[in-house]
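Chemist: My questions concern the predicted model and sequence given below.
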Amino acid sequence: MTNIEYLTIEAADPAAAQRFYADAFGLDGKQLRVQGSEAPTSGFRGFTVSLVVSQPSIVIGLFNDAIAAGAKELKPAKKSLWGFGGVVQAPDGTVWQLVSSSKKDTGPDVRKIDEVVLLLGVADMAASKQFYVERGLKVGKSFGGRYTEFEAADSPVKLSLYPRKGLGKVAGVATEGSGSHRLLIGSDLGAFTDPDGFEWESAA
């Protein structure tokens, strides 16, 4: 099984970014790393990261902790057709979706993150999907040109593809943006750059 072992967020102030992710989400170096970068970037960086949890109270807790740690609210945490969720933007610019498929609490708030999902905004769904299939990823779910999710049974991070404009709408941000994505994806696939400019590196 092909795995994404970790994500590396590039930030102008890596020490501050590390503090934010520890305080807001309790994420350590296993799934999320931070490194310094002054690469030019502006607007939407073309991706979001989702933290999937079991119930609304956990979403609310993560959301409030993120705001207290300096995040910007993009969408308030509330019920929707598909469940419960909210969206925040970290001080370094990364957009985070905090979500649960449940609309009601069913147990104590244990602040456990069940899944970390990287959603890449792509220009051509068919081309990007084929690109990753050719590199060994297996499609788990696919809805035409609207969404593709790859299997990730044992992977610390799950990969999904979304049309860039649609992803921006879901995240509550304008889709215009240029420059660096300020993201490195560490996996056992090796080093390469995908059709939308997202950089992958060999996990170490």
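Modeler: Perfect, I can see it now. Numbering: from 1, shown residues only.

Chemist: from here on, contacts and neighbour counts on C-alpha atoms
Modeler: OK.

Chemist: Would you mark the buried spots in the strand or helix carrying Tyr132?
Modeler: In the assignment (DSSP states H and E), Tyr132 maps to helix 125-133. Across helix 125-133, burial judged by 16 or more other Cα atoms under 10 Å covers 125, 128-129, 132.

Chemist: same check, this time on stretch 41-60
Modeler: Of all the residues in stretch 41-60, those buried under the rule 16+ other Cα under 10 Å are 44-60.

Chemist: next one: stretch 79-99
Modeler: 79, 84-99.

Chemist: immediately after the helix holding Tyr132, which helix or strand?
Modeler: Following helix 125-133 in sequence order, the next helix or strand is strand 139-142 (DSSP H and E).

Chemist: Pull out the buried positions in that following strand.
Modeler: Neighbour counts over strand 139-142 (16+ other Cα under 10 Å) mark Val139 as buried.

Chemist: Which elements pack onto the very next helix or strand once past it?
Modeler: Note on strand 139-142: by DSSP H and E, the next helix or strand toward the C-terminus is strand 148-150. Other helices and strands packing on strand 148-150, by 3 or more Cα pairs under 8 Å, 6 or more residues apart in numbering; DSSP states H and E, are strand 139-142, strand 158-163.

Chemist: any chance of those strands in TSV, with distance to Asp13 too?
Modeler: Below are the helices and strands packed on strand 148-150 laid out as TSV (distance: least, Cα to Cα, whole Å):
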stretch	distance to Asp13
strand 139-142	36
strand 158-163	26
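
Chemist: between those, which one is nearest to Val173?
Modeler: For Val173, the closest of the helices and strands packed on strand 148-150 is strand 158-163, at 13.8 Å, according to Cα to Cα.

Chemist: ok, and what's touching the closest one?
Modeler: Strand 158-163 has contacts (Cα atoms under 8 Å, 6 or more residues apart in numbering) with 4, 115-125, 128-129, 145-152.

Chemist: another structure for you, compare them:
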Amino acid sequence: MESIDSVTLEVADPTAAARFYSDAFGLDPAQVGVRASDAPTSGFRGFTLSLLVSQPGDVDALFRAALDAGATGLKPAAKSLWGYGGVVRAPDGTIWQIATSAKKDTGPVTREIDEVVLLLGVEDVKAGKQFYVEQGLTVGKSFGGKYVEFATGPGTVKLSLYKRRALAKVAGVPADGTGSHRIVISGATRPFSDPDGFVWEATAATG
């Protein structure tokens, strides 16, 4: 396994969720899809999805589109040491970070997304890193026991690991949560669950 092929969000109403992601972000359902689930879940689900864009104006455009489509703002878009970004919660409960490393606009504002990143909040980053390396992923960046980013090909969802409580703080929510993560990750691999209970499925064959 070298990368994530897709992620599937488990939601109460797939039709409404698919409409939200199309209207708010224009996401490719082959990359970020939805399916029905009534698995119990409460509080922080232990992950966020990030949309990385080229400039602050693009962050604002996507942030507004998400709110207009029914999302709840968790953190307003604002400048920070690393760039500019904000956080929203989709109607299905998924938390999305919208961010750029750029400090100012350098071109026309668009809603074009450069990269989608799945950030898993884990209890032990070093143990999670070792686990995923054993599954075949290659480390791209690593900062001790705080954060690790895996190298993936262009056009794929990037995978990163972060301390759970730190990720919840970034998202602007309490770290406590119980029940299902409400996300399934697909890759060219056998089905498995990682040390923090995130579920992976084998990518369905096509053709």
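Modeler: Great, that's in hand. Just so you know, these numbers come straight off a predicted model, no measurement behind them.

Chemist: Once they're superposed, what TM-score comes out?
Modeler: Once superposed, the chains reach a TM-score of 0.98 (TM-score structural alignment, normalised by the length of structure 1), with 204 aligned residues with a Cα RMSD of 0.9 Å.

Chemist: hmm, back to that, closest one to Leu32 of structure 1 among the helices and strands packed on strand 148-150 of structure 1?
Modeler: Leu32 of structure 1 lies closest to strand 158-163 among these, at 12.8 Å (Cα to Cα).

Chemist: how far off strand 158-163 does the helix holding Tyr132 of structure 1 point, in degrees?
Modeler: For helix 125-133 of structure 1 against strand 158-163, the angle between stretch directions is 160 degrees (axes from the mean of the first three to the mean of the last three Cα atoms, to 10 degrees).

Chemist: roughly how far is helix 125-133 of structure 1 from the heart of the chain?
Modeler: Chain-centre distance of helix 125-133 of structure 1: 19 Å, with Cα atoms, centre = their mean, to the nearest Å.

Chemist: mean shift between that helix and structure 2?
Modeler: For helix 125-133 of structure 1, the mean deviation from structure 2 after alignment is 0.7 Å (mean Cα distance after the TM-score superposition for structure 1).

Chemist: which strands and helices sit next to that helix?
Modeler: strand 158-163.

Chemist: average offset between the strand it packs on and structure 2?
Modeler: Mean for strand 158-163 of structure 1 is 0.2 Å (mean Cα distance after the TM-score superposition for structure 1).

Chemist: In the buried residues of helix 125-133 of structure 1, find the pair that's most separated.
Modeler: Of all pairs in those, the most separated under Cα to Cα is Met125 and Tyr132 at 10.8 Å.

Chemist: Among the buried residues of stretch 41-60 of structure 1, which ones are in helices?
Modeler: With helices defined by DSSP state H, the entries of the buried residues of stretch 41-60 of structure 1 inside them are 56-60.

Chemist: give me the stretch of structure 1 that stretch 43-50 of structure 2 matches.
Modeler: Using TM-score structural alignment, stretch 43-50 of structure 2 lines up with residues 43-50 of structure 1.

Chemist: Between its first and last residues, what's the separation in that stretch?
Modeler: Start and end residues of stretch 43-50 of structure 1 are separated by 19 Å (Cα to Cα, to the nearest Å).

Chemist: List of residues touching it?
Modeler: 94-99, 115-122, 164, 167-168, 171, 173-178, 180-182.

Chemist: Tell me the secondary structure of Leu119 of structure 1, please.
Modeler: With DSSP: H, G, I helix; E, B strand; the rest coil as the basis, the three-state label of Leu119 of structure 1 is strand.

Chemist: all helices for structure 1, in order.
Modeler: With helices called from DSSP H, structure 1 shows them at 14-25, 56-68, 125-133, 164-171.

Chemist: Same list, those helices, but as CSV with distance to Pro156 of structure 1 please.
Modeler: Converted to CSV, those look like this (distance: least, Cα to Cα, whole Å):
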stretch, distance to Pro156 of structure 1
helix 14-25, 15
helix 56-68, 19
helix 125-133, 18
helix 164-171, 22
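
Chemist: Ala204 of structure 1: which of those helices is closest?
Modeler: helix 14-25 (19.0 Å).

Chemist: ok, the residue nearest to Glu149 of structure 1 when sequence neighbours are not counted - how many residues close by?
Modeler: Spatial nearest neighbour of Glu149 of structure 1, chain neighbours left out: Ser160 (4.3 Å); criterion: Cα to Cα, 6 or more residues apart in numbering. Look at Ser160 of structure 1: counted by other Cα atoms under 10 Å, it has 21 neighbours.

Chemist: Same question for the one 5 residues further on.
Modeler: The number of residues packed around Lys165 of structure 1, counting by other Cα under 10 Å, is 17.

Chemist: Identify the residue of structure 2 aligned to it.
Modeler: So, by TM-score structural alignment, Lys165 of structure 1 is matched to Arg165.

Chemist: Do I have it right that its match meets Gly121?
Modeler: Yes - Arg165 of structure 2 lies in contact with Gly121 (Cα atoms under 8 Å); the separation is 7.4 Å.

Chemist: And the residue nearest the centre of structure 2, how far from Gly107 of structure 2?
Modeler: In structure 2, the centroid-proximal residue (Cα atoms, centre = their mean) is Leu49; its distance is 1.5 Å. Per Cα to Cα, Leu49 of structure 2 is found 25 Å from Gly107 of structure 2.
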